[in-house]
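1. This is a predicted model, with the sequence first.
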Amino acid sequence: MIAEKLTQVMRNIEIAKGNRNRYFDENVKLIAVTKNHDVNAMREAIDHGVKFVGENRIQEAMQKVETLDRSVEWHLIGHLQTNKAKYAVDLFDLIHSIDSERLMAEVNRVANKINKIQKVLLQVNVSEEKSKFGISTKEIEPFLDSVGQYDHIHLCGLMTIAPHYNNVEDARPIFRELFQIFCNLKLKSFKNVSMDWLSMGMTNDYMVAIEEGANLIRVGTGIFGQRQY
């Protein structure tokens, strides 16, 4: 079942890439979101081609690392509390959810302790929903200016979570807006910053996100089915 779902997701990715008439044609990295799915399901997905896994909770990820017995790249896609930064830096290759300078400073501090350059994304709340984390679009460039003082941070792109619309087309303007910002930032220079990754789109809207320029997508239910609570 997982193999079949994964095959369909990969087909959908290629279809969506083919609809990128106006945009650069980069490879799209699929992050399999494994929250509340056990290591057996993860192993099956990895054995059928998944190379990148995304976890929302640090404690759950720590438990899985101990028993997974597979080599993958780990992404933290959930909100990161400052007091959990040391665990995140120890474990994750890429942290998607930097949403304050205070958090970035703490990630830098703990990365310095273990001599690691931590790759991160800046979470942007494009729709400015009060229920979501992330900075506003107007705060992006001042934030990027501040990254230069943190030598153990490499901020390598942007991330957003669109509102859950019944009609996924309603998410298109949000993805399009952040892609345009992303492209404009590519033309500018900030210390310890590169615009390599644009993380947008989940199970319900990843095809629209790809069409609008995403090159990192986060798919859980579309691969594993409904979460087991």
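-> All right, it came through fine.
2. C-alpha from now on. contacts and neighbour counts both.
-> OK.
3. what packs against the longest helix seen in the chain?
-> Secondary structure of the chain per DSSP state H: the longest helix is helix 2-18. Contact analysis of helix 2-18 by 3 or more CA pairs under 8 Å, 6 or more residues apart in numbering; DSSP states H and E lists helix 39-47, helix 206-211, helix 221-224 as its packing neighbours.
4. Remind me what the last one packs against, helices and strands.
-> Looking back up the chat, that one is helix 221-224. Contacts defined by 3+ CA pairs under 8 Å, 6+ apart place helix 221-224 against helix 2-18.
5. what about 10 Å?
-> Applying 3 or more CA pairs under 10 Å, 6 or more residues apart in numbering; DSSP states H and E, we find helix 221-224 packed against helix 2-18, strand 29-33, helix 39-47.
6. So for residue 103, which of those sits nearest?
-> Closest approach to residue 103 among those is made by strand 29-33 (22.9 Å; CA to CA).
7. Flag every buried residue along the closest one.
-> For strand 29-33, the neighbour count (16 or more other CA atoms under 10 Å) marks 29-33 as buried.
8. right, so of the helices and strands packed on helix 221-224, which gets closest to residue 89?
-> Going by CA to CA, the one of those nearest residue 89 is strand 29-33, 18.5 Å.
9. Counting by contacts, list what the closest one packs against.
-> helix 2-18, helix 39-47, strand 52-55, strand 73-76, strand 193-199, strand 216-219, helix 221-224.
10. and with 8 Å instead?
-> Contacts defined by 3+ CA pairs under 8 Å, 6+ apart place strand 29-33 against strand 52-55, strand 216-219.
11. want to compare, so here's the second one:
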Amino acid sequence: MIAEKLQEVEEKIAAAKARRAPELTDDVTLVAVTKNHDVSAMQEALAAGVTNVGENRVQEAQGKYEVVGPDAATWHLIGHLQTNKAKQAVKIFDIIESVDSTHLAKALDKEAGKIGKVQDVLVQVNLAKEPQKSGVFEEDLPELLKLCDALPHLHLCGLMMIAPDYEDRERCRPLFRRMHEIFMEAKEMPFAASNIKYLSMGMSHDYEMAIEEGANIVRVGTAIFGPRQYGKTPH
């Protein structure tokens, strides 16, 4: 079942890539979002060819990480991270997509330094300025990017956005388009150590549109695994 759904998603990704403007040549990385699903579902997805997994919470990810191990996939943290979880996060995740403040960036740098790691990070942008969502506002983005670039134990490698949950998904298209413009502007910034190469945007209900507008990472959960298993602890 998961293998079949995964194939459907991969076919839709390929079709969306074909609809992109000719200048959008980046390949697209699929992050299978395994949050609120049992580790058995993650293992089934890995067996079907998934190479990147996404988790929202450090504690849930840790339990799965202990079962499947660090080398089974590239681990992405895609949820809001509290600074007091930074120590655990740098031990588990290959890429932390949700850096949204100078405070968090400094905490991650400190904890990564303690274990001799340079942590790959994306900066999360709250382009629609939704009060219930994390992310730095567009006008504050350059400051945070410059800080991440200067921190010795962080490697800034892109941007992430979560689009608003509009009933009419086409309302998200201008935001995806603007986010790609911001991504291209960030690539031109005179960084010392950073390499802006990832634009993570698009989830189960809008990943095709996000790809059309320039996303090269999409985070897809429900379309692969079905409805999330709320109310039970995945194990």
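-> Yep, it's here. Nothing here was measured: the structure is a model prediction, and the numbers come from that model.
12. now the angle between helix 39-47 and the longest helix of the first structure, please.
-> 50 degrees (axes from the mean of the first three to the mean of the last three CA atoms, to 10 degrees).
13. hmm, back to that, right, so the helices and strands packed on helix 221-224 of the first structure: which one is the most enclosed?
-> Across those, averaging neighbours per residue (mean count of other CA atoms under 10 Å) puts strand 29-33 on top, at a mean of 23.
14. Just the buried residues of the helix or strand containing residue 143 of the first structure, please?
-> Secondary structure assignment for residue 143 of the first structure, by DSSP states H and E: helix 140-147. For helix 140-147 of the first structure, burial by neighbour count (16+ other CA under 10 Å) applies to 140, 144, 147.
15. Closest one to residue 92 of the first structure out of those residues, please.
-> Nearest to residue 92 of the first structure among the buried residues of helix 140-147 of the first structure is residue 147, at 19.4 Å by CA to CA.
16. Against residue 51 of the first structure, how distant is that closest one?
-> 29 Å (CA to CA, to the nearest Å).
17. Please apply the same query to residue 210 of the first structure.
-> From residue 210 of the first structure to residue 51 of the first structure the distance is 19 Å (CA to CA).
18. Which one's more surrounded, those two?
-> Higher neighbour count among residue 210 of the first structure and residue 51: residue 210, with 29 against 17, using other CA atoms under 10 Å.
19. For that one, which residues are in contact?
-> Residues in contact with residue 210 of the first structure (CA atoms under 8 Å, 6 or more residues apart in numbering) are 13, 16-17, 20, 28, 200-201, 217.
20. Could you dump these into TSV and include distance to residue 46 of the first structure?
-> What follows is these, written out as TSV (distance: CA to CA, whole Å):
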residue	distance to residue 46 of the first structure
13	18
16	23
17	23
20	28
28	17
200	22
201	21
217	16
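21. Contacts for whichever helix or strand comes after the helix holding residue 143 of the first structure, please.
-> Sequence order places strand 153-159 as the next helix or strand after helix 140-147 of the first structure, per DSSP H and E. For strand 153-159 of the first structure, the external contacting residues (CA under 8 Å, 6+ apart) are 96-97, 104, 107-108, 111, 117-124, 147, 182, 192-200.
22. Now the buried members of these.
-> With burial judged by 16+ other CA under 10 Å, the buried subset of those is 96-97, 104, 107-108, 111, 117-124, 147, 182, 192-195, 197-200.
23. Check the offset of stretch 57-64 of the first structure from the chain's centre.
-> On the basis of CA atoms, centre = their mean, to the nearest Å, stretch 57-64 of the first structure sits 17 Å off its chain's mean C-alpha point.
24. no no, stretch 205-218 of the second structure
-> The answer for stretch 205-218 of the second structure is 12 Å, by CA atoms, centre = their mean.
25. And stretch 109-124 of the first structure, by the same measure?
-> Relative to its chain's centre, stretch 109-124 of the first structure lies at 15 Å (CA atoms, centre = their mean).
26. ok, now stretch 67-86 of the first structure?
-> 12 Å.
27. and that stretch, how far apart are its ends?
-> Note: stretch 67-86 of the first structure ends 21 Å apart using CA to CA.
28. and for that stretch, what are the contacting residues?
-> 31, 39-40, 42-43, 46, 51-58, 88, 91-98, 102-103, 106-107, 110-111, 133.
29. List the buried residues for that stretch?
-> Under the neighbour-count criterion of 16+ other CA under 10 Å, stretch 67-86 of the first structure has 74-80, 82, 85-86 buried.
30. between the buried residues of helix 140-147 of the first structure, which is closest to residue 162 of the first structure?
-> residue 140 (17.1 Å).
31. Contacts only, for that closest one.
-> residue 124.
32. mind checking which helix or strand the nearest residue to residue 230 of the second structure once chain neighbours are set aside is in?
-> The shortest distance from residue 230 of the second structure to any non-neighbouring residue, by CA to CA, 6 or more residues apart in numbering, is to residue 36 (6.3 Å). Assigned by DSSP H and E, residue 36 of the second structure belongs to neither a helix nor a strand.
33. now swap in residue 173 of the second structure and tell me
-> Using DSSP H and E, residue 173 of the second structure maps to helix 173-187.
34. Mind giving me the packing neighbours of that helix?
-> Short answer (3+ CA pairs under 8 Å, 6+ apart): helix 173-187 of the second structure packs on strand 154-161, strand 198-201, helix 207-212.
35. mean offset of the first one relative to the first structure (after superposition)
-> This means strand 154-161 of the second structure. Compared with the first structure after the fit, strand 154-161 of the second structure shows a mean deviation of 0.5 Å (mean CA distance after the TM-score superposition for the first structure).
36. Alright, calling it a day.
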